[in-house]
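Trainee: quick one, fold the following:
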Amino acid sequence: MAFENTELFDQIATDALKNYGWEDTDESKLIVLSENATYMVKNKETGEKDGVLRISRPGYHTLEELNSEMKWLNQINEYTPLIVANPIKGLNGEDIQVVKGNDGRNYYCVICEYLPGDPPDENNEAQMVKQFSYLGETTAYLHRQTEIWNGTAKLDRMEWNYDTIIGDHAAWGRWQDFPDMTPKAQRMLEEVAVIIKKRLQRYGKTENNYGLIHADLRLANLLLEGDQIKVIDFDDCGFGWHLHDLASALSFMEEKPIVPKLVNAWLDGYRKVLPFTDTDFEEIDTFIMLRRLQLTAWLASHKESGPVAELSVGWMDGTIELAERYLRLFG
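Mentor: Predicted coordinates:
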């Protein structure tokens, strides 16, 4: 989706407020154009943050898929100690509001409550390790909740498997299309992809390693308030391997020296709630590499997104470093 026409999304954001009866009291301000268009909604007089508006990219999710996301959010808040942003219902009583853009298309909009907090500080190693322990515990609570909730199987969400992550039907595009890709690098990464596929087939899908996951539990989607971790942006939630959530937590820093410490801290937290087997442990590197290739595709297909230019600097060098290590381990 092209985001150069910000006026279109500004119009949709303004019209969406009418569906909540907020057109006179609140205003919306663009935060980021990424997978979706995200706006902060503030009270015009007090400046108080009343919510966060997300305008979904057309064609990415159906209305039923978005309603399934909202159902899970409500369940998490009701039946776990975790904090996630609840959707705010519009005047029609629905979580999802349909707003027609001036291009004639319908856009799905949702306003979730604003959660105070700050993202983790990647430059503070000691704090990062501590926070990853909390994150592991948080992730395990999510996994356990989906295992015991009898409504999980009824949700309409996409499946994150090899094919939809980096295969022929990859949801975020082809990693081969990354601008700095060379023939040599592509051959190496194709060799890596073959090994990943074989290891995933061997690992298999069981009720203990596969289920409903957040699928994008990276630092940008976490808020910290004291020792409390709050989870936001469930837009990519779907059915996938639990280990995908660990790999997602390491997004955009997979090659950094701190990663082993972060993984160990995450595991310490996770094991407080759910078991983590030796078989699971053996595949951590596979899921980190799988996620790296998925993010390579995302960077290639989202050139218009705000953070892409900065994230792409040195990306291929780091990816090759990870690939060489992966091939030494499993090649």
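Trainee: okay, CA-based contacts and neighbour counts for the rest of this
Mentor: Fine.
Trainee: and the helices in the chain?
Mentor: Remark: helices assigned in the chain by DSSP state H are 6-18, 63-79, 125-148, 162-165, 183-203, 243-249, 259-270, 278-282, 284-301, 308-312, 315-330.
Trainee: isn't residue 158 right up against residue 238?
Mentor: Yes - counting by CA atoms under 8 Å, residue 158 touches residue 238, with 5.1 Å between them.
Trainee: these two - which one has more neighbours?
Mentor: residue 238 (21 against 16; other CA atoms under 10 Å).
Trainee: OK, contacts around the more buried one?
Mentor: 157-160, 212-215 (CA atoms under 8 Å, 6 or more residues apart in numbering).
Trainee: is it possible to get a markdown table of those residues that adds distance to residue 125?
Mentor: As requested, these are exported to a markdown table (distance: CA to CA, whole Å):
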| residue | distance to residue 125 |
| --- | --- |
| 157 | 35 |
| 158 | 35 |
| 159 | 34 |
| 160 | 31 |
| 212 | 30 |
| 213 | 27 |
| 214 | 25 |
| 215 | 24 |
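Trainee: so how do I select the buried members of the residues you listed in ChimeraX?
Mentor: Applying 16 or more other CA atoms under 10 Å to the contacts of residue 238, the buried members can be selected in ChimeraX as follows:
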select :157,158,159,160,212,213,214,215
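Trainee: just the contacts of residue 238 now: which is nearest residue 250?
Mentor: Within those, the smallest distance to residue 250 is 11.8 Å, found for residue 215 (CA to CA).
Trainee: from residue 269, how far off is residue 133?
Mentor: Separation of residue 133 from residue 269 (CA to CA, to the nearest Å): 4 Å.
Trainee: cool, and residue 322?
Mentor: 25 Å.
Trainee: what's near enough to touch the residue nearest the centre of the chain?
Mentor: Residue closest to the average C-alpha location in the chain (CA atoms, centre = their mean): residue 216, at 2.2 Å. Residues in contact with residue 216 (CA under 8 Å, 6+ apart) are 234, 236-237, 245, 248-249.
Trainee: this one next, for a side-by-side:
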Amino acid sequence: MNLEQHIENHFGLSSVICEPLNTPTNDVFAVTTPTGRFALKLYHLQRTAPEVQWEVDLTVHLIRNGAPVAKPIRGKRGYVESFCLDERDRVAVLFEWAPGEKPKPARDTYTLLGKAAAHIHQAADTFTSSLPRESYDAHTLIDELLQRMNRHLLEAKRWEQAVALGARLKQVIANPALDRGICHMDLSLDNVHRHGENITVFDFDSAGACWRAMEPHSILRSSQAFFEAWLDGYRSVRPFNPHNEQAVAAFCILGDLRGVTWGLGVARSSRGKPLLGIADLPGIVDTWLDWERKKICF
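Mentor: As a prediction, this is how the structure comes out:
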């Protein structure tokens, strides 16, 4: 049975046409039918069905509480289905296609993104589940990732510098005034569509409990002005205290740690040929240290 037949069989659709999208971790397809357009996500092989069910339960909870999130579609067995493709079982979820398209970087877009993040955080504060899911703490964000990169950093002669940096970053995130709760963890323009003045968020594959100051790290990395726009949007919905704002600079490095681990091919969700090698690490670590000197206050 091919992918189109699986979709027709599990979701009751007909005349399905699938177009693969260029996504790095999961296999995502644009699904076109006479009755509408959808997005099918086939999760990477390390994602378990209970973990995906947690994600779907969170998504449904967020929608019920007013957050601007793409809606999952029920199949014959519920929201979480399983397809056998190429002799492998793949966990699959079908979503409504988010209206609009990926927005271009602009101040008003980041204001809308900040509002969306705040609505998600506000709604997620009342979400509970007994299902398994990642919880991001100092160990998972620093110790575990550095250990995964241990061989590469040793060969690059940057292990001691990276470990010392990690210890200093732990001092920042140990601040009890920092807000914690469920975060999207990858809330960039790659994971939203904009339609007029509305933003729809999708892809909660990395979501889990974390410090809320992690959410805008990629925005601060790209532009101080865009980060300030994000803050304006967020604070129009809920507080983001000065401690959180100051800590975002530290989470810029922690976000990079996650990305570099993935790029080296040693993250849980890594797949395919590594995008980074040992020769890249000296420059990367030097960039972290330079960012720390310029942006992080201890």
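Trainee: TM-score for this pair?
Mentor: The TM-score (TM-score structural alignment, normalised by the length of the second structure) is 0.85; 292 aligned residues with a CA RMSD of 3.1 Å.
Trainee: count the neighbours of the aligned residue in the second structure for residue 324 of the first structure for me.
Mentor: Under the alignment by TM-score structural alignment, residue 324 of the first structure pairs with residue 290 in the second structure. Counted with other CA under 10 Å, residues neighbouring residue 290 of the second structure total 12.
Trainee: kindly report the same for residue 311 of the first structure.
Mentor: Residue 311 of the first structure: 11 neighbours (other CA under 10 Å).
Trainee: which strand is the longest one in the second structure?
Mentor: strand 88-96 (DSSP state E).
Trainee: and that strand, what's buried?
Mentor: 90-96.
Trainee: for residue 273 of the second structure, which non-adjacent residue is spatially closest?
Mentor: residue 265 (7.2 Å; CA to CA, 6 or more residues apart in numbering).
Trainee: okay, now that neighbour: neighbour count?
Mentor: With other CA under 10 Å as criterion, residue 265 of the second structure counts 20.
Trainee: likewise for residue 184 of the first structure?
Mentor: 9.
Trainee: quick revisit: give me the aligned partner of the residue nearest to the centre of the first structure over in the second structure.
Mentor: That one, residue 216 of the first structure, aligns with residue 186 by TM-score structural alignment.
Trainee: then residue 75 of the first structure?
Mentor: Under the alignment (TM-score structural alignment), residue 75 of the first structure maps onto residue 61.
Trainee: quick check: the residue nearest to its match when sequence neighbours are not counted vs residue 77 of the second structure, distance?
Mentor: Once flanking residues are discounted, residue 61 of the second structure sits nearest to residue 127: 6.8 Å by CA to CA, 6+ apart. According to CA to CA, residue 127 of the second structure and residue 77 of the second structure sit 23 Å apart.
Trainee: give me the more crowded residue out of these two.
Mentor: residue 127 (14 against 10).
Trainee: surely that one meets residue 60?
Mentor: No - counting by CA under 8 Å, residue 127 of the second structure stays clear of residue 60, with 10.1 Å between them.
Trainee: for residue 122 of the first structure, which non-adjacent residue is closest in space?
Mentor: residue 128 (6.4 Å).
Trainee: then residue 271 of the first structure?
Mentor: Counting by CA to CA, 6+ apart, the residue nearest residue 271 of the first structure is residue 137, at 7.3 Å.
Trainee: that neighbour maps to what in the second structure?
Mentor: In the second structure, residue 137 of the first structure lands on residue 115 (TM-score structural alignment).
Trainee: that match contacts residue 239, doesn't it?
Mentor: No - with contact defined as CA under 8 Å, residue 115 of the second structure and residue 239 do not form a contacting pair (11.2 Å).
Trainee: circling back: from residue 131 of the second structure, how far out is the residue nearest to residue 273 of the second structure?
Mentor: Residue 265 of the second structure is 27 Å from residue 131 of the second structure, by CA to CA.
Trainee: who has more neighbours out of residue 115 and residue 239 of the second structure?
Mentor: Set side by side, residue 115 of the second structure and residue 239 show more neighbours around residue 115, with 25 against 12, by other CA under 10 Å.
Trainee: let me see the contact set for the more buried one.
Mentor: Neighbours of residue 115 of the second structure in contact, by CA under 8 Å, 6+ apart: 230, 233-237.
Trainee: how does it look with 7 Å?
Mentor: 233-234, 236-237 (CA atoms under 7 Å, 6 or more residues apart in numbering).
Trainee: from residue 67 of the second structure, how far out is it?
Mentor: To residue 67 of the second structure, residue 115 of the second structure is 10 Å away according to CA to CA.
Trainee: check residue 190 of the second structure too.
Mentor: 18 Å.
Trainee: neighbour count for the two, which is higher?
Mentor: The residue with more neighbours, out of residue 190 of the second structure and residue 67, is residue 67; 23 against 15, by other CA under 10 Å.
Trainee: wait, the more buried one sits on residue 121?
Mentor: No - between residue 67 of the second structure and residue 121 there is no contact under CA atoms under 7 Å: 8.8 Å.
Trainee: leaving out chain neighbours, which residue sits closest to residue 27 of the second structure?
Mentor: residue 42 (5.0 Å).
Trainee: what's the match for the one you found in the first structure?
Mentor: By TM-score structural alignment, residue 42 of the second structure lines up with residue 55.
Trainee: tally of neighbours for that match?
Mentor: 23.
Trainee: who touches the equivalent of residue 31 of the second structure over in the first structure in this structure?
Mentor: Counting by TM-score structural alignment, residue 31 of the second structure lines up with residue 41 in the first structure. With contact taken as CA under 7 Å, 6+ apart, residue 41 of the first structure is in contact with 26-29, 49-53.
Trainee: and the gap between residue 41 of the first structure and residue 69 of the first structure?
Mentor: Residue 41 of the first structure sits 21 Å away from residue 69 of the first structure, going by CA to CA.
Trainee: over to residue 33 of the first structure?
Mentor: From residue 33 of the first structure to residue 69 of the first structure the distance is 20 Å (CA to CA).
Trainee: next one: residue 26 of the first structure
Mentor: According to CA to CA, residue 26 of the first structure stands 25 Å off from residue 69 of the first structure.
Trainee: next one: residue 42 of the first structure
Mentor: 24 Å.
Trainee: now do residue 133 of the first structure
Mentor: Taking CA to CA, one finds residue 133 of the first structure at 26 Å from residue 69 of the first structure.
Trainee: same question, residue 304 of the first structure
Mentor: Noted for residue 304 of the first structure: a distance of 26 Å to residue 69 of the first structure, by CA to CA.
Trainee: the two: who's more crowded?
Mentor: residue 69 (22 against 16).
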